[in-house]
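*Asks:* need a 3D model of the sequence below.
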Amino acid sequence: MAQDEFSRITGLPDDLGIDADLQRTHQVLTVRVDTRRYGKPVTVVAGFDGDTDVKALASDLKRTLACGGTVEDGEIELQGNHLQRVPDLLRERGYDTER
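*Replies:* The predicted model follows:
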């Protein structure tokens, strides 16, 4: 194996995919509820680093929660107040959260 086929973080082969898991655990995501126009609640997930596929995660959360949402400025916005469920869903996917 060439040197560039090994992880810079762990030194293990890239094929194992350990770097992605480690990057997820080092991020601490913030979950909060904001109020938008007409008093509608929006759950906001923030704190992603540049390597995270935020759009794919947002799509997965929207499907799981059966709600609408978007990604703006690197933050996930979900329609409705999902403060009780989102931290648990993120932990299931390997992220650390705070409120």
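
*Asks:* rest of the way, CA atoms for contacts and neighbours
*Replies:* OK.

*Asks:* buried stuff in the lengthiest strand in the chain?
*Replies:* Among the segments of the chain that qualify as a strand by DSSP state E, the longest is strand 28-35. Using 16 or more other Cα atoms under 10 Å as the burial criterion, the residues of strand 28-35 that qualify are 29-33.

*Asks:* let's see this one next to it:
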Amino acid sequence: MSNNNLVYSTETGRISAQPTKKTPPKTDGVVRIRRETKGRKGKGVTTISGLLLSTEEIKALCTTLKKMCGTGGAVKEGVIEIQGDNRDKIKTSLEQLGHNVKLAGG
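*Replies:* The predicted model follows:
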């Protein structure tokens, strides 16, 4: 028996589940850069959110920023995380690429 995304209901029997499409989050066009330590055992991470780019473009930008800062990082749910406090370097780099950038948080 193959998985056809069918769901069973006791009232109506089998129900065909409609596939959901992921839409990019709505933003105001401002790229926000913040430093976070919550949930990371005190280790600081610079997060970049609000980018109006496709998933592939965000991954490519993450790779570029990691090389520029000389640190590791990842993309999680459309938010770029770069290890360490590199807000100033990232801000100047994103401004050169034409993004409207704000430093958020403390």
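
*Asks:* work out the TM-score between the chains.
*Replies:* Once the chains are laid over each other, their TM-score by TM-score structural alignment, normalised by the length of structure 1 reads 0.68; 74 aligned residues with a Cα RMSD of 1.7 Å.

*Asks:* following the longest strand of structure 1, which helix or strand shows up next?
*Replies:* Once strand 28-35 of structure 1 ends, the next helix or strand along the chain (criterion: DSSP states H and E) is strand 41-46.

*Asks:* which of the buried residues of strand 28-35 of structure 1 lies closest to L57 of structure 1?
*Replies:* Ranked by distance to L57 of structure 1 (Cα to Cα), the buried residues of strand 28-35 of structure 1 are led by L29 at 12.7 Å.

*Asks:* so who does the corresponding residue of structure 2 for that closest one touch?
*Replies:* For L29 of structure 1, the aligned position in structure 2 is V31, judged by TM-score structural alignment. By Cα atoms under 8 Å, 6 or more residues apart in numbering, the contact set of V31 of structure 2 is 48-51, 99-102.

*Asks:* next one: the lengthiest helix in structure 1 to chain centre, how far?
*Replies:* What stands out as the longest helix in structure 1, according to DSSP state H, is helix 54-65. Centroid separation for helix 54-65 of structure 1 versus its chain: 9 Å, with Cα atoms, centre = their mean, to the nearest Å.

*Asks:* find me the equivalent region of the helix or strand that it is followed by in structure 2.
*Replies:* Heading C-terminal from helix 54-65 of structure 1, the first helix or strand you meet, by DSSP H and E, is strand 69-72. Aligned by TM-score structural alignment, strand 69-72 of structure 1 falls on residues 73-76 of structure 2.

*Asks:* how close does the matching stretch sit to structure 1?
*Replies:* Here the mean offset of stretch 73-76 of structure 2 against structure 1 after fitting is 0.2 Å, by mean Cα distance after the TM-score superposition for structure 1.

*Asks:* name the residues of that stretch that come out as buried.
*Replies:* 73-75.

*Asks:* would you reformat those residues as CSV and include distance to K43 of structure 2?
*Replies:* Formatted as CSV, the buried residues of stretch 73-76 of structure 2 follow (distance: Cα to Cα, whole Å):
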residue, distance to K43 of structure 2
G73, 13
A74, 15
V75, 17
